[in-house]
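In: here are the coordinates; sequence isn't available:
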């Protein structure tokens, strides 16, 4: 173990092979992770000639061993979300800060959270994985923020076992707008069977795409209501963004006065497609919703949305844009 050296390497995949759990590593050196999603940073790194010539795979236990040799930052915040609701904007704003490491929806974490590993081994592996992500690769990092996949709200109690003191938030949006977004372009958790067994499963038969989306969304919001109550989570409505990053979210993330200004450097572009300018779509989504989708959302998702504190007045996209300088993407 004394010769183990993974400086500059990050775990990019965890899988089971012939009964043994393995870790695939990729060399990032001191390159910061500024992409909207971790998988995009991985794709960029894998194009480097070094990573095309050299690959590194280890047993899962190496995560704990590397943590013992070179402990990384402990997570300072977790971002959970309902999907298509502003969480990417928050993570991109934080990624503007040199002393922040922001890891957005890393597949290896989802793999471990939903694995069948023994409880103690799984907790150790999760702690080791986040320690690897929290390595001070540039020497200036002070905080580690993890944004999880939307369906990982079901695994929040497990993550709390590993990091009971880490604050967490849940970002959400009017469920009709989320449902329309998934009707246009469904996320992985809104396609039957795509993510495998999940806490979003309700055991009911598939009875149409719109009902399926609304049921999944409703279950996700229900779990968020329960977890915010039981584990003291901070519920953040889409309509609070981005202004809350200069107010209560700045306090949540412990941003100083200079950082509160720096984070707004991300404002003005599409959060998931930074080369594009944001065009508001809340009103168009509500107009696009079919009567059946509206009925399904009201039945399955409206109640938990209101329980989260979702009673915000509906504003037009122009009204939202008028209080944002410049306009931004709130996805």
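Out: Great, that's in hand. Remember, it's a predicted structure, so these values are computed and weren't measured experimentally.

In: Only C-alpha atoms from now on, for both contacts and neighbour counts.
Out: Will do.

In: all strands for this structure, in order.
Out: Using DSSP state E, the strands of the chain run over 9-17, 20-27, 56-59, 75-81, 100-104, 143-147, 168-172, 234-237.

In: Can you name the residues in contact with the third one?
Out: For strand 56-59, the surrounding residues in contact (CA atoms under 8 Å, 6 or more residues apart in numbering) are 20, 21, 22, 23, 24, 25, 26.

In: circling back to that earlier point, which of the strands of the chain is buried the deepest?
Out: strand 100-104 (a mean of 26; mean count of other CA atoms under 10 Å).

In: Check which helices and strands it is in contact with.
Out: Strand 100-104 sits against helix 87-94, strand 143-147, with contacts defined as 3 or more CA pairs under 8 Å, 6 or more residues apart in numbering; DSSP states H and E.

In: Of those, give the one that comes closest to residue 289.
Out: Among these, helix 87-94 comes nearest to residue 289, with 22.6 Å by CA to CA.

In: so what's residue 161 up against?
Out: Going by CA under 8 Å, 6+ apart, residue 161 touches residue 123.

In: and it, how far is that from residue 79?
Out: As defined by CA to CA, to the nearest Å, residue 161 lies at a distance of 16 Å from residue 79.

In: Residue 164 too?
Out: According to CA to CA, residue 164 and residue 79 sit 15 Å apart.

In: now residue 98
Out: Counting by CA to CA, the separation of residue 98 from residue 79 is 19 Å.

In: Then residue 185?
Out: As for residue 185, its distance to residue 79 is 22 Å (criterion: CA to CA).

In: Which stretches in the stretch 151-300 of the chain count as helices?
Out: Secondary structure of the stretch 151-300 of the chain (DSSP state H, counting those that start in this stretch): helices at 156-162, 175-184, 209-231, 248-252, 257-262, 282-288, 291-300.

In: Save the ones you listed as a markdown table, and put in distance to residue 42 too.
Out: Shown next, in a markdown table, are these (distance: least, CA to CA, whole Å):
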| stretch | distance to residue 42 |
| --- | --- |
| helix 156-162 | 24 |
| helix 175-184 | 25 |
| helix 209-231 | 28 |
| helix 248-252 | 28 |
| helix 257-262 | 25 |
| helix 282-288 | 32 |
| helix 291-300 | 36 |
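
In: take the one below as the second:
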């Protein structure tokens, strides 16, 4: 069966509005609080986990969801708005914030999100060598992947450096950029979840964070360092002017 999502969304909006006018429902659609765009292995899962952990009742976090990924691929801002509306419906009073962590490939479609919503977004980005090492076999450099990384670098409104990510999230990005209050309880919950960071569930995030970055640098080949300098250094230098 094939359905028209635009018609479904319009009917859903009309239904929600009619019930609200009759005081028969508390259903509403949350606006997106923020989007997290990223390259792979630069802390995006930790960001999503932190946003969830700090207040699970208030924060709804979608992590690399297929509807969002597919809507971005369409290059259709209206379709993207419709998908976000449907995913943002809630009747829970305590739910106040909605975040989307987009798949790394979706970083090429930042312009679609930006046209659909004038909301803030962040890219968690490591140094050029570390980013290249996350993508490439040290024995082979793929120019197409390099180009995608460079494209992501140049489209960020706000960027977050790989090192010291937790402190930057708690002290700046979440309260100042996303506009979400971080109290002592939320801070403690984020620190707790960071101890079992993302895909490395048994390792301390602080130890893993430093060792991972240094390991990538140490294991990089002269060819990868050269490719990083050639393809990424100019964009990365410009990007750092706006990063935290």
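Out: Right, received. Where do you want to start? None of these values were measured; they are calculated from a predicted model.

In: My guess is residue 178 of structure 1 contacts residue 86. True?
Out: No: if you go by CA atoms under 8 Å, residue 178 of structure 1 and residue 86 don't touch, sitting 10.8 Å apart.

In: for structure 2, what's the longest helix?
Out: The longest helix of structure 2 (DSSP state H) is helix 5-21.

In: helices or strands next to that helix in the packing?
Out: helix 77-87.

In: Any idea which of the helices and strands packed on strand 100-104 of structure 1 gets closest to residue 213 of structure 1?
Out: Nearest of those to residue 213 of structure 1, taken as CA to CA: helix 87-94 at 19.4 Å.

In: and that closest one, which stretch of structure 2?
Out: The aligned range for helix 87-94 of structure 1 in structure 2 is 44-51, by TM-score structural alignment.

In: which residues are contacting the matching stretch?
Out: Contacts with stretch 44-51 of structure 2, where a contact means CA under 8 Å, 6+ apart, come from 36-38, 59, 61-63, 99, 101, 124, 169, 189-190, 193-194, 197-199.

In: Swap in 6 Å and give it another go.
Out: Taking contacts as CA atoms under 6 Å, 6 or more residues apart in numbering, the residues outside stretch 44-51 of structure 2 that touch it are 190, 198.

In: ok, average deviation of that stretch from structure 1?
Out: Overlaying structure 1 shows stretch 44-51 of structure 2 at a mean distance of 0.9 Å from the equivalent residues (mean CA distance after the TM-score superposition for structure 1).

In: Contacts only, for the residue nearest the centre of structure 2.
Out: Nearest to the geometric centre of structure 2 sits residue 36, at 1.7 Å (CA atoms, centre = their mean). Shown here is residue 36 of structure 2, whose contacts under the criterion CA under 6 Å, 6+ apart are 101, 121, 122.

In: Go through those and name the one nearest residue 178 of structure 2.
Out: Closest approach to residue 178 of structure 2 among the contacts of residue 36 of structure 2 (CA to CA): residue 121, at 8.4 Å.

In: For residue 218 of structure 1, see how far away the aligned residue in structure 1 for that closest one is.
Out: Residue pairing (TM-score structural alignment): residue 121 of structure 2 is matched to residue 168 of structure 1. From residue 168 of structure 1 across to residue 218 of structure 1, the span is 20 Å (CA to CA).

In: which residue in structure 1 lines up with residue 170 of structure 2?
Out: Using TM-score structural alignment, residue 170 of structure 2 pairs with residue 246 in structure 1.

In: contacting residues around its match?
Out: residue 260.

In: now swap in residue 60 of structure 2 and tell me
Out: Residue 60 of structure 2 makes contacts with residue 98, as judged by CA under 6 Å, 6+ apart.

In: From residue 92 of structure 2, how far off is it?
Out: Residue 60 of structure 2 is 11 Å from residue 92 of structure 2, by CA to CA.

In: just residue 65 of structure 2 next, same as before
Out: Going from residue 65 of structure 2 to residue 92 of structure 2 by CA to CA gives 21 Å.

In: Equivalent analysis for residue 53 of structure 2, please.
Out: For residue 53 of structure 2 relative to residue 92 of structure 2 (CA to CA), the value is 18 Å.

In: Give me the more crowded residue out of these two.
Out: For residue 53 of structure 2 versus residue 92, neighbours defined as other CA atoms under 10 Å are more numerous around residue 53 (21 against 12).

In: In this structure residue 26 of structure 1 contacts residue 9, no?
Out: Yes: Residue 26 of structure 1 is in contact with residue 9 according to CA atoms under 6 Å; the separation is 5.4 Å.

In: just to revisit the earlier point, nearest to residue 110 of structure 1, out of the strands of structure 1?
Out: Checking these against residue 110 of structure 1 by CA to CA gives strand 9-17 as the closest, at 9.5 Å.

In: what sits up against the closest one?
Out: Here strand 9-17 of structure 1 makes contact (CA under 6 Å, 6+ apart) with 21, 22, 23, 24, 25, 26, 27, 28, 108.

In: Find the pair from those residues with maximum spatial separation.
Out: For those, the maximum inter-member distance is 22.6 Å, found between 21 and 28 (CA to CA).

In: Can you check which part of structure 1 stretch 224-238 of structure 2 sits on?
Out: With TM-score structural alignment applied, stretch 224-238 of structure 2 matches the range 293-307 in structure 1.

In: Now do the buried residues in the matching stretch.
Out: By neighbour count on 16 or more other CA atoms under 10 Å, the buried set for stretch 293-307 of structure 1 is 293, 294, 295, 296, 297, 298, 300, 301, 302, 304, 305.

In: which among these gets closest to residue 238 of structure 1?
Out: Nearest to residue 238 of structure 1 among the buried residues of stretch 293-307 of structure 1: residue 305, at 11.9 Å, using CA to CA.

In: how far away is that closest one from residue 210 of structure 1?
Out: To residue 210 of structure 1, residue 305 of structure 1 is 18 Å away according to CA to CA.

In: repeat for residue 103 of structure 1
Out: Going from residue 103 of structure 1 to residue 210 of structure 1 by CA to CA gives 31 Å.

In: do the same with residue 52 of structure 1
Out: For residue 52 of structure 1 relative to residue 210 of structure 1 (CA to CA), the value is 43 Å.

In: Look at the two and report which has more neighbours.
Out: Ranked by neighbour count (other CA under 10 Å), residue 52 of structure 1 and residue 210 place residue 210 first, with 20 against 11.
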